[in-house]
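J.: Okay, sequence plus prediction incoming.
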Amino acid sequence: MTDNGEHTGVDRARRLAALHGAERMLSASPFKERLGERLTRLAAEAADAYDLARWPDVYGDGVVAELERRVAELLGAEAAAFFPTGTMAQQVALRCWAGRTGGNAVAMHPLSHLEMHERRAYAQLSGLRAVHTTQEPRPPTAAEVRELEEPFGTLALELPLRDPGFLLPTWEELCEVVEAARERDAVVHFDGARLWECTEHFGVGLPELAGLADSVYVSFYKSLGGISGAALAGPASLIEEAAAWRHRYGGQLFQQWPAALAALAGLDRELPRLPSYVAHAKVVARALEEAFRAAGVPWFRVHPEVPHTHQFQVWLPYPAGLLEEAGVRFAEETGTWVFNRWSAAPVPGMSFTEVTVGASALGWTPADVRDAVGAVLERAAGLRG
């Protein structure tokens, strides 16, 4: 707490202790389990996902090769390569395409993961440069792609576009954007870290969605509850080249069986559940709006109002530290966890958080959401007073 009484945040150890002790969770978090608990769960789930009597992998064979095969099959791709990080997978994909197209310009959104969360590695490591598709906080349109003033070799599309609110175009809009890129003689790469949960919004299966692009990157921990890791999928010749660059980038690890096992278990456990998470996210979003109105919050935003996936943003007119303190106190007192970390918004006094609706939230009714959120806001008002 500062000298003027403003709460600056909650100590990490205290926050994790409150999260670990929570018996009910609205917004899912990957940090609820301690190491021993995570290892125990991995051992139990992995036994159903892979034959544990087989030997650990060595430089990408065994369980890693099985994961690659399964991902390629799920996405309808010729081949797939496992990468230790999504950032590495993205950079390798863009580098390979630049060599094949002869163009070092990549069309991308200025709020994409490539720009916001990878330290502009595409420029620093591969000498590529960005051409921004639009300055609007939404996915680009086909007209914007067609009207870009300079040529580009690759169009990189993040599905969903996380930073502006996990936003997706319609299926028709996405097809039109891809076609616009083809008209510009460009290839299309999907940053599909969260591609798994997009099919409900588009109304198509994974092979049809992934088949729109020339290459697709997917994550194993953002939606599937894995430990780490990603895959790049596409034509066999591209994946063979990508594997060579993976080695050069330091991604040819001696053993990766824990991450690979967790990914296979996540595909078995979470992939079939994602449609139910996406559907329930709409219920939770409506209930949150009702809770904020009932509490008399002067201004708030649930964005998008109807979530496109099982994740969305919440904006409130309170400092982030105050909201975190109120939420942790509520969890400590009641064993109910509502929101994860809050971040300060560009406007002073405003904060936002990302809500992830997972298995832990499926049992929450709208009344449960309204009651819990109302109680957190009561504590926030008390702290502010």
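T.: Looks like it came in fine.

J.: all contacts plus neighbour counts: C-alpha atoms, from now on.
T.: Fine.

J.: Residue for residue, what is the longest helix this protein has?
T.: If you go by DSSP state H, the chain has its longest helix at helix 274-294.

J.: what ranges do the strands span in the stretch 251-385 of the chain?
T.: Along the stretch 251-385 of the chain, counting by DSSP state E, counting those that start in this stretch, strands occupy 301-303, 311-316, 336-337, 343-344, 351-356.

J.: about what we covered before: by contact count, what packs against the longest helix of the chain?
T.: With contacts defined as 3 or more Cα pairs under 8 Å, 6 or more residues apart in numbering; DSSP states H and E, the packing partners of helix 274-294 are strand 301-303, helix 366-384.

J.: hang on, the earlier thing: distance to residue 376 and mean neighbour count added to the strands of the stretch 251-385 of the chain, as a markdown table?
T.: Output for those, formatted as a markdown table (distance: least, Cα to Cα, whole Å; neighbours: other Cα atoms under 10 Å):
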| stretch | distance to residue 376 | mean neighbour count |
| --- | --- | --- |
| strand 301-303 | 17 | 19 |
| strand 311-316 | 12 | 23 |
| strand 336-337 | 10 | 24 |
| strand 343-344 | 17 | 18 |
| strand 351-356 | 14 | 22 |
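
J.: could the ones you listed be laid out in CSV, adding distance to residue 128?
T.: Below are the strands of the stretch 251-385 of the chain laid out as CSV (distance: least, Cα to Cα, whole Å):
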stretch, distance to residue 128
strand 301-303, 33
strand 311-316, 31
strand 336-337, 43
strand 343-344, 31
strand 351-356, 31
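
J.: Which among those strands is found nearest to residue 187?
T.: Minimum separation from residue 187 across the strands of the stretch 251-385 of the chain (Cα to Cα) falls at strand 311-316, 28.4 Å.

J.: Show residues contacting that closest one.
T.: By Cα atoms under 8 Å, 6 or more residues apart in numbering, the surrounding residues in contact with strand 311-316 are 165-166, 278, 281, 297, 299-304, 350-357.

J.: for stretch 323-343, same thing?
T.: Residues contacting stretch 323-343 (Cα under 8 Å, 6+ apart): 7, 9-10, 15, 18-19, 21-29, 320-321, 351-355, 372-373, 375-377, 379-380, 383.

J.: which of the residues you listed count as buried?
T.: 7, 9-10, 15, 18-19, 21-22, 24-29, 320-321, 351-355, 372-373, 375-377, 379-380 (16 or more other Cα atoms under 10 Å).

J.: give me every residue that touches residue 280.
T.: 310, 357, 362.

J.: who wins for neighbours among those?
T.: residue 357 (27 neighbours; other Cα atoms under 10 Å).

J.: distance of it from residue 165?
T.: Distance, residue 357 to residue 165, by Cα to Cα, to the nearest Å: 14 Å.

J.: quick one: which helix or strand includes residue 47?
T.: Assigned by DSSP states H and E, residue 47 falls within helix 35-49.

J.: putting a second one here so we can go through both:
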Amino acid sequence: MIDLRSDTVTRPTPDMRRAMAEAEVGDDVYGEDPTINALEEQVAGLLSHEAGLFCPSGSMTNMLGIAAQVPRGWEVLADHRAHILRAECGGHAALAGVTSRTWVSADGTFDAAQALSMVSRPRGYNQVGTAVISVENSHNFGGGRVADIEQLRTLHARTRELGVAVHVDGARIANAAAATGVGLGEYGALADSVSLCLSKGLGAPVGSVLVGSAELIAEARVLRKRYGGGMRQAGILAAAGLWALEHNLERLAEDNAAAARIARAIAEVDPAVVDPDTVDTNIVFIDLGPTGLDAQAYAAATEAAGVRVSVMDEDSVRIVTHLDVSAEDARRAGEILARSLAENA
């Protein structure tokens, strides 16, 4: 079975498990876990920031990054399909009192002017102020699209003038860097906070790191404890992240290439359901609308043939490549997905 539901399904390798077993640990709530401290320092450095904070999940690092910068009752602006608003159980509103407004991107790409045009600065007692603009890079529900670096530079320059912060949901920002050649440090320098996930393409079993200024991370550390995310001897988990950063960053280009290969195989059967030119990273959305196929039925057919996909809605499915998908797996998956499309349309 080739599992393309998500890059979260990867399993730690024997070498990663060995690194976890041998990790030096301490009590992280006291700031005394040397492996966690090393991971936080390394990720902060990679993304051109002062400090980092290791958390159990990307949802928590997004939550903390935004909550530490948005006063209660103020707003975050984001794409209408942003993970922070669509797939984090409403935590920003429910736990931090953060309101939100969205812009609409038809193809998952980021337009700085569109986001900046929505910024609100309070002029009276009844107006909501914009505190943060959140950009997802790469954009999960936007089909893995990468935010253009020039758009991010424009956003950074203008938000400095407006007094608005920029948060990047960079769950898969390493895939974006592999696709564009833009360094992680260059991406990170254009944001006030960045969330990097270790348990997706990088292959660690759990964990994400939030980076930002020392002041922001100090506030986020308090919030992490308040939300129940303070961990003790979690250096065992951080060791997996360190191993992943050392061994799995460069190979992310292989995942991006595998996704493009699968997209091309599907497009050869029906170019209306996927455009390979829009596959920037390791995510492919298959739009079944033009075929009339039901997404659940298509997913059942592909699983019966040996490939698991994620059903996103009634007429679309998502596939995500990862380190447990070899080049041969990608070739075979493309054949199966294309054949299932042809046989069931």
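T.: Sure, I can see it. Bear in mind that the values here come from a model prediction, so they are computed numbers and not experimental data.

J.: Would you pull the TM-score for this pair?
T.: TM-score for the superposed pair, counting by TM-score structural alignment, normalised by the length of structure 2: 0.84. Supporting figures: 332 aligned residues with a Cα RMSD of 2.9 Å.

J.: between the strands of the stretch 251-385 of structure 1, which one is nearest to residue 101 of structure 1?
T.: Using Cα to Cα, the nearest of those to residue 101 of structure 1 is strand 311-316, at 34.9 Å.

J.: returning to that earlier point: buried residues in the longest helix of structure 1?
T.: For helix 274-294 of structure 1, by 16+ other Cα under 10 Å, it's 274-292.

J.: quick one: it to chain centroid distance?
T.: In terms of Cα atoms, centre = their mean, to the nearest Å, the centre of helix 274-294 of structure 1 is found 18 Å from the chain centre.

J.: Kindly report the same for stretch 296-314 of structure 2.
T.: Here the centre of stretch 296-314 of structure 2 is set off from its chain's centre by 23 Å, with Cα atoms, centre = their mean.

J.: can you check stretch 332-345 of structure 2 too?
T.: 28 Å.

J.: what sits up against that stretch?
T.: Contacts for stretch 332-345 of structure 2 (Cα under 8 Å, 6+ apart): 2, 261-263, 265-269, 291-293, 298, 301-302, 305-307.

J.: can you pull the contacts of the residue nearest the centre of structure 2?
T.: Nearest residue to the geometric centre of structure 2 (Cα atoms, centre = their mean): residue 171, 2.4 Å. Residue 171 of structure 2 makes contact with 58, 136, 137, 138, 195, 196, 197, 198, 200, 208, according to Cα under 8 Å, 6+ apart.

J.: just checking, the last one touches residue 194?
T.: Just to be clear, that refers to residue 208 of structure 2. No: in this structure residue 208 of structure 2 lies outside contact range of residue 194 using Cα atoms under 8 Å: 10.3 Å.

J.: quick one: which of those two has more around it?
T.: Shown here are residue 208 of structure 2 and residue 194; by other Cα under 10 Å, residue 194 has more neighbours (33 against 29).

J.: Would you verify that that one is located in a strand?
T.: Yes: residue state for residue 194 of structure 2 (DSSP: H, G, I helix; E, B strand; the rest coil) corresponds to a strand.

J.: contacting residues for the closest residue to it other than its chain neighbours?
T.: For residue 194 of structure 2, ignoring the flanking residues on the chain, the nearest one in space by Cα to Cα, 6 or more residues apart in numbering is residue 168 at 4.7 Å. Residue 168 of structure 2 sits next to 134, 135, 136, 137, 191, 193, 194, 195 when contact means Cα under 8 Å, 6+ apart.

J.: can you do 10 Å?
T.: 62, 65-66, 132-138, 187-188, 190-196, 210 (Cα atoms under 10 Å, 6 or more residues apart in numbering).

J.: aligned partner of it in structure 1?
T.: Counting by TM-score structural alignment, residue 168 of structure 2 lines up with residue 190 in structure 1.

J.: next one: residue 298 of structure 2
T.: In structure 1, residue 298 of structure 2 lands on residue 323 (TM-score structural alignment).

J.: Repeat that for residue 273 of structure 2.
T.: Looks like residue 273 of structure 2 aligns to residue 301 there (TM-score structural alignment).

J.: mind listing the strands for the stretch 101-250 of structure 2?
T.: 130-136, 165-170, 193-197, 208-212.

J.: Check which helices and strands the third one is in contact with.
T.: Just to be clear, that refers to strand 193-197 of structure 2. helix 34-46, strand 51-55, helix 58-67, strand 130-136, strand 165-170, helix 173-180, helix 184-189, strand 208-212 (3 or more Cα pairs under 10 Å, 6 or more residues apart in numbering; DSSP states H and E).

J.: any chance of those in JSON lines, with distance to residue 245 of structure 2 too?
T.: Below are those laid out as JSON lines (distance: least, Cα to Cα, whole Å):
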{"stretch": "helix 34-46", "distance to residue 245 of structure 2": "9"}
{"stretch": "strand 51-55", "distance to residue 245 of structure 2": "14"}
{"stretch": "helix 58-67", "distance to residue 245 of structure 2": "16"}
{"stretch": "strand 130-136", "distance to residue 245 of structure 2": "21"}
{"stretch": "strand 165-170", "distance to residue 245 of structure 2": "15"}
{"stretch": "helix 173-180", "distance to residue 245 of structure 2": "10"}
{"stretch": "helix 184-189", "distance to residue 245 of structure 2": "12"}
{"stretch": "strand 208-212", "distance to residue 245 of structure 2": "12"}
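
J.: closest to residue 77 of structure 2 out of those?
T.: Distance to residue 77 of structure 2, taken as Cα to Cα, is lowest for strand 130-136 among these, at 4.7 Å.

J.: Now do the closest one: distance to the chain's middle.
T.: For strand 130-136 of structure 2, the distance to the chain centre is 15 Å (Cα atoms, centre = their mean).

J.: burial count for the residue in structure 1 that residue 102 of structure 2 lines up against?
T.: Under the alignment (TM-score structural alignment), residue 102 of structure 2 pairs with residue 132 in structure 1. By the criterion of other Cα under 10 Å, residue 132 of structure 1 has 19 neighbours.

J.: Also residue 188 of structure 2?
T.: Around residue 188 of structure 2 there are 24 other residues, counting by other Cα under 10 Å.

J.: looking at it, it is touching residue 173, isn't it?
T.: Yes: in this structure, residue 188 of structure 2 is within contact of residue 173 by Cα atoms under 10 Å, at 9.5 Å.

J.: Identify the contacts common to the two.
T.: When contacts are counted by Cα under 10 Å, 6+ apart, residue 188 of structure 2 and residue 173 are jointly contacted by 194, 195.
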